[in-house]
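[1] build the 3D model from these lines:
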Amino acid sequence: MSLPFLPPEHIEDTFDRLDARAPEQLQPIMDYVYHTWIRSAVFPIDNWTVFMTSVRTNNDVEGWHNRFNTCVATRGPVPFYHLIQELYAEASDIPVQLRLVTEGKLQRYQRKKSRQIQGKLFNLWERYCERSLSASHLLKECAVVYGPPAQ
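    This is a model prediction of the structure:
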């Protein structure tokens, strides 16, 4: 589950090493991951790795969805052509938003807990890039950061 935290060029080799160590009862899941993610024509590794990027969550998507719903809110179903106009207007804003983000003038709000997690991840990635952390240790540490709390 931590493979997306590796650089794309290291994912396949790391997966192969994990696959070689996996017990026989995990072979079906390893085959699934290999065929669905590692060797996929639909989902190339570059599209799903999050290495050195701010990780987006379902909350980011839900926030956009809620904001968009309030823009098109009506009593009852939204007329199709009204929805198309609103989606077009939303898409038209993307170049401006991209420029503002690139210039550092537009930022997203991020809760304290999410900022802390991002900070831990970037710290791990820096250590990995400096070669003071191996791939297996990076994966273990990312699992700790994103995994369920210890009980």
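[2] when you work out contacts or count neighbours from here on, use the C-alpha atoms and nothing else.
    Fine.
[3] isn't residue 44 right next to residue 35, touching?
    No - counting by C-alpha atoms under 8 Å, residue 35 is not a contact partner of residue 44; they are 11.1 Å apart.
[4] for the protein, identify the residue most remote from the centre.
    residue 75 (34.8 Å; C-alpha atoms, centre = their mean).
[5] can you report how many residues neighbour residue 49?
    19 (other C-alpha atoms under 10 Å).
[6] again with the one 10 residues further on
    When neighbours are defined as other C-alpha under 10 Å, residue 59 has 9 of them.
[7] next, the residue farthest from the centre of the chain: secondary structure please.
    Secondary structure for residue 75, judged by DSSP: H, G, I helix; E, B strand; the rest coil, is coil.
[8] so which residue is smack in the middle of this structure?
    Most central in the chain (C-alpha atoms, centre = their mean) works out to residue 55, at 4.6 Å.
[9] show me what contacts that one?
    For residue 55, the contacting residues are residue 118, by C-alpha atoms under 8 Å, 6 or more residues apart in numbering.
[10] on the three-state scheme, it is what?
    Using three-state DSSP, the structure places residue 55 in coil.
[11] roughly how far does it sit from residue 117?
    Distance, residue 55 to residue 117, by C-alpha to C-alpha, to the nearest Å: 10 Å.
[12] here is a second sequence; please produce its structure as well for comparison:
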Amino acid sequence: MLVKKIKHSHAMNVKDASILNVVMFMQPTWIRGSMWTPDNWSVYRQTVRTNNDVEGWHRRINGRAGRPDLGFYVLVPLLCREAETVDLTIRLVSEHALTWVHRKIFKEVHGRLFKIWEKYEDDDMTTTQLLRACNHIIGLGPSTTQDDIHNEDF
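    Next up is the predicted model:
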């Protein structure tokens, strides 16, 4: 939804040449491309937006080996044992028998994000307002509500 709104917006009415170069690259590669569509990379309306799951898995593999920086001949047997559980994990996930543990703070963050996504989809906020609200909730980037460089709405 967000990418579609931006895609059909006046994003091409950019005056800054460096930003125009980025837009000209993004449109055919990531927005309209056939290999990577927004469904592949967009975190819009997704509760998991980080690589924490991969980092946890990596930490678990290192823990089973008893050390980090695993050599090939140590890593391969661990991966083979891990591969034996994939079918069971897939079945448990599809049967909703495998639950996700969410810390309270992340439940609150997700709740706030979903509320502003709903406001955005109801056209109660502009794309710029949405991105600034997400920035505020997640705590990334500058904390200002006004930015002279990025002041236009998509």
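[13] re the thing from before, what residue in structure 2 is paired with the residue nearest to the centre of structure 1?
    Aligned against structure 2 by TM-score structural alignment, residue 55 of structure 1 finds its counterpart in residue 48.
[14] the alignment partner in structure 1 of residue 21 of structure 2: neighbour count?
    Matched to structure 1 by TM-score structural alignment, residue 21 of structure 2 sits across from residue 28. Around residue 28 of structure 1 there are 10 other residues, counting by other C-alpha under 10 Å.
[15] go on, the one 5 residues further on?
    When counting by other C-alpha under 10 Å, one arrives at 16 neighbours for residue 33 of structure 1.
[16] tell me the secondary structure for it?
    helix.
[17] gap between it and residue 41 of structure 1?
    For residue 33 of structure 1, the distance to residue 41 of structure 1 - C-alpha to C-alpha - is 13 Å.
[18] for structure 1, which helix is longest?
    What stands out as the longest helix in structure 1, according to DSSP state H, is helix 112-129.
[19] buried sites along that one?
    For helix 112-129 of structure 1, burial by neighbour count (16 or more other C-alpha atoms under 10 Å) applies to 118, 121-122, 124-125, 128.
[20] output the contacting helices and strands for the helix or strand just after it.
    Next in sequence after helix 112-129 of structure 1, counting helices and strands by DSSP states H and E, comes helix 135-146. Contact partners of helix 135-146 of structure 1 among helices and strands, from 3 or more C-alpha pairs under 8 Å, 6 or more residues apart in numbering; DSSP states H and E: helix 112-129.
[21] got the angle between the helix it packs on and helix 135-146?
    If you take axes from the mean of the first three to the mean of the last three C-alpha atoms, to 10 degrees, helix 112-129 of structure 1 sits at 180 degrees to helix 135-146.
[22] which residues does stretch 1-10 of structure 2 contact?
    27, 31, 38, 44, 121, 127, 154.
[23] what about it, start to end distance?
    The straight-line separation of the ends of stretch 1-10 of structure 2 (C-alpha to C-alpha) is 16 Å.
[24] same question for stretch 99-106 of structure 2.
    Stretch 99-106 of structure 2 end-to-end distance (C-alpha to C-alpha) = 15 Å.
[25] residue range for that stretch in structure 1?
    Taking TM-score structural alignment, stretch 99-106 of structure 2 hits residues 107-114 over in structure 1.
[26] which outside residues touch the matching stretch?
    With contacts defined as C-alpha under 8 Å, 6+ apart, stretch 107-114 of structure 1 is touched by residue 101.
[27] buried residues in stretch 22-42 of structure 2?
    For stretch 22-42 of structure 2, the neighbour count (16+ other C-alpha under 10 Å) marks 23, 30-31, 38 as buried.
[28] which one of these is nearest to residue 134 of structure 2?
    If you rank the buried residues of stretch 22-42 of structure 2 by distance to residue 134 of structure 2 using C-alpha to C-alpha, residue 38 comes first, at 18.2 Å.
[29] which residues touch residue 147 of structure 1?
    Not one residue lies near residue 147 of structure 1 by C-alpha under 8 Å, 6+ apart.
[30] how close does it get to residue 110 of structure 1?
    Applying C-alpha to C-alpha, the value for residue 147 of structure 1 to residue 110 of structure 1 is 20 Å.
[31] now swap in residue 45 of structure 1 and tell me
    Here the criterion is C-alpha to C-alpha. By it, residue 45 of structure 1 lies 27 Å from residue 110 of structure 1.
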